[in-house]
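> A predicted structure for the sequence below; I have some questions about it.
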Amino acid sequence: MNTQIVLVPGFWLGAWAWDEVAPRLRDRGFAVDALTLPGLSETSPDPSATVDQQADAIVAALDPQAARRVLVVHSGAAVPGTVVLDRDPTLVDHVVYVDTAPVADGYAINAELDDDSLPLAAVYDAELEDGSMRDLTDAQLQTFRDRAVPQPGATVREPVVLRNDARLDVPGTVICTAFPSSDYTVYAAQGAPFLRGLTEFRRLELVDLPTGHWPMWSKPAELAAAIATAAGFPLHVDSPPPR
């Protein structure tokens, strides 16, 4: 089918976060590349990494020879992912936003962050309490804590600059996991900054996959199926891979 899927994890994570999703997609014939963004290497973390550097890495991973390129961004990876669309909307045929949404011009995740980096430990208890880690096993939570890399501060603090309105026509699928699509719509209409892109982008479909904020661990088969469907080739969760 010559369709490439590029998987980009959110804060604190490397390519390993997709280990239960990527094989399911490859079994269906997709060319799959999972990324570790600049700054988030487990062996050589770099707190000075920027959103532009992360966007560069995504662009470099996109195969110009693929007939179709699908970019999957989880959580905070929507920021460099949207920058890629702003640079050149023709680079990507479809974007899948996993419990996130495209961002708007001027958006920063936390402009008040003073530190060089944001470690998982700084927000872990709050994330656990508010339910975003729903459906994760104790072993998965331990792996998350053990392997998490501090998020480079600039990627949290710096506002994005977006100027190319053609990005607004790149089709996308928003997979709503930690809260339902109806809430996404309501919060966007109320002006929630992290969902402003939902009111701007013109070709988005919202689908529900109820679980926590990390469905690549809590529901990997279901997430792979949703990504495959968004890519244009439905993957049935209960079907064996083709032989």
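Everything's here; your move. Residues are numbered from 1 along each chain as shown.
> make it CA atoms for all contacts and neighbour counts henceforth
Noted.
> where's the residue nearest to the spatial centre of the chain relative to Arg202, distance?
The chain has His74 as the residue nearest its centroid, 1.7 Å off, counting by Cα atoms, centre = their mean. According to Cα to Cα, to the nearest Å, His74 and Arg202 sit 20 Å apart.
> that older thread, surely the residue nearest to the centre of the chain is in contact with Val98?
Yes: using Cα atoms under 8 Å, His74 is in contact with Val98, at 4.6 Å.
> Any idea how many residues pack against the spatially closest residue to Asn110 that is not a sequence neighbour?
Closest residue to Asn110 apart from its sequence neighbours, by Cα to Cα, 6 or more residues apart in numbering: Arg157 at 5.1 Å. Counted by other Cα atoms under 10 Å, the residues lying close to Arg157 total 21.
> mind listing what Arg157 touches?
Going by Cα atoms under 8 Å, 6 or more residues apart in numbering, Arg157 touches 108-113.
> Ok, Leu7 next?
Contacts of Leu7 (Cα under 8 Å, 6+ apart): 15, 18, 32-35, 71-73.
> Could you do Asp86 as well?
If a contact means Cα under 8 Å, 6+ apart, then Asp86 has 162-167 as its contacts.
> In those, which residue is surrounded by the most others?
Arg167 (23 neighbours).
> hang on, that residue packs against Pro89?
Yes: under the criterion of Cα under 8 Å, Arg167 makes contact with Pro89 at 5.2 Å.
> And the contacts of the helix or strand where Ile175 lies?
Counting by DSSP states H and E, the element that carries Ile175 is strand 172-176. Contacting residues not belonging to strand 172-176 are listed as 94-101, 184, 203-210, 226, 230 [Cα under 8 Å, 6+ apart].
> Now do whatever helix or strand comes next after that strand against strand 172-176, angle only.
Heading C-terminal from strand 172-176, the first helix or strand you meet, by DSSP H and E, is helix 181-189. Here the directions of helix 181-189 and strand 172-176 differ by 110 degrees (axes from the mean of the first three to the mean of the last three Cα atoms, to 10 degrees).
> let's bring in a second one:
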Amino acid sequence: MANFVLIAGARLGSWAWDDVVPHLRAAGHGVHPLTLSGLAEKQGVPAGQQTHVQDIIDEVERQDLREVVLVGHSYSGIPSGQAAGRIGDRLAHVVFLDSSVPADGEPFVSAWPDGGAMVRASIAENGGFWPVAPATHFEGHGLTDEQIARIVGGATPHPGATLTEPAVLERPLGDLPATYIKCTLGDPEPTDDVAKLLTSGHWRLIEMNTGHWPMFSQPRELAQVLLDIAGA
């Protein structure tokens, strides 16, 4: 039996996995969707990037989870990649779901074309938080109007320090047993840093023909992909 630890991307909480969780549990696995500090029901909790890394480690250790399949979506690939290197033999696999990947000493925003200037300015203008994205941000990703409204309605401003503080890798990402799930709708190719990691013998690529939020657009299909990974 695998224990799936599911972490959604920026501005989202554990609720984002509600349509995926039943499929994983029905297959007999443990499922642990996690809200990171400062988001959703944990709003108001101060958080930097290492707070989010520790959130994941604490969840695994508090519940004494083994055979962990750690799934980090979008922004959450950054803390998940760091946590995966710190939970030792509890880790079975780490899944980067259309996500960023951490680079030692670099923040999440460093991979942005402008070096993160626009995000940093937005954080400064919004009291230290990255504000919720408008509905137009989610268009072109295979989502219905209802699904977009659900995402926007449930999203909360994201703690800015988690985006601007540097990653700290205790284990090279290329050494981790990992799968990168690329959502190809609108953006079919992995980024250069991901492409490099995929040359590792420990990494593999799976493609999904949907947009960046597959837990909403294709929850059943995503669950099956995750089950296949756990069984590999």
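Okay, I see it. Values in this document were obtained by computation on a predicted structure and should not be read as measured data.
> Now the TM-score, please.
The TM-score (TM-score structural alignment, normalised by the length of structure 2) is 0.83; 218 aligned residues with a Cα RMSD of 2.5 Å.
> gap between the residue nearest to the centre of structure 1 and Ala67 of structure 1?
Using Cα to Cα, His74 of structure 1 is found at 23 Å from Ala67 of structure 1.
> next one: Gly197 of structure 1
The gap separating Gly197 of structure 1 from Ala67 of structure 1 is 27 Å, by Cα to Cα.
> what about those two, which has more around it?
A count of neighbours by other Cα under 10 Å puts Gly197 above the other of Gly197 of structure 1 and Ala67, at 19 against 11.
> Could you grab the helix/strand/coil label for the more buried one?
Under the three-state scheme (DSSP: H, G, I helix; E, B strand; the rest coil), Gly197 of structure 1 adopts helix.
> Might you report the residue contacts of it?
Counting by Cα under 8 Å, 6+ apart, Gly197 of structure 1 has contacts 101-104.
> one more time with 10 Å, if that's ok
Shown in contact with Gly197 of structure 1 (Cα atoms under 10 Å, 6 or more residues apart in numbering): 82, 101-105, 107, 168, 188.
> so how far is Leu204 of structure 1 from it?
Taking Cα to Cα as the measure, Gly197 of structure 1 and Leu204 of structure 1 are separated by 10 Å.
> Leu24 of structure 2 and Leu226 touch, don't they?
Yes: using Cα atoms under 10 Å, Leu24 of structure 2 is in contact with Leu226, at 8.2 Å.
> Can you pull the residues that touch both of those two?
Contact criterion Cα under 10 Å, 6+ apart; residues bridging Leu24 of structure 2 and Leu226 by contacting each: 4, 220.
> and the residue mapped onto Ala139 of structure 1 from structure 2, how many neighbours?
Matched across to structure 2, Ala139 of structure 1 falls on Glu146, judged by TM-score structural alignment. Neighbour count of Glu146 of structure 2, defined by other Cα under 10 Å: 9.
> Quick one: residues contacting Glu146 of structure 2.
Shown in contact with Glu146 of structure 2 (Cα under 10 Å, 6+ apart): Val152.
> can you tell me which helix or strand it belongs to?
Under the criterion of DSSP H and E, Glu146 of structure 2 resides in helix 145-154.
> Please pull up the helix or strand immediately following that helix.
Sequence order places strand 158-159 as the next helix or strand after helix 145-154 of structure 2, per DSSP H and E.
> Read off where the next helix or strand after that next one ends up in structure 1.
Counting by DSSP H and E, the next helix or strand C-terminal to strand 158-159 of structure 2 is helix 161-164. Helix 161-164 of structure 2 corresponds to residues 154-157 of structure 1 when matched by TM-score structural alignment.
> For the equivalent of Tyr180 of structure 2 over in structure 1, give its distance to Ser218 of structure 1.
Alignment note (TM-score structural alignment): Tyr180 of structure 2 maps to Val174 of structure 1. For Val174 of structure 1, the distance to Ser218 of structure 1 (Cα to Cα) stands at 18 Å.
> Comparing those two, which residue is more hemmed in?
Set side by side, Val174 of structure 1 and Ser218 show more neighbours around Val174, with 26 against 19, by other Cα under 10 Å.
> related to what we said a few turns ago, where do the contact lists of Arg167 and Pro89 of structure 1 overlap?
Taking Cα under 10 Å, 6+ apart as the criterion, Arg167 of structure 1 and Pro89 both touch 82-83.
> before we move on, the earlier item: where do the contact lists of Gly197 and Leu204 of structure 1 overlap?
Shared contacts of Gly197 of structure 1 and Leu204, defined by Cα under 10 Å, 6+ apart, are found at 101-102, 168.
> Great, nothing more from me.
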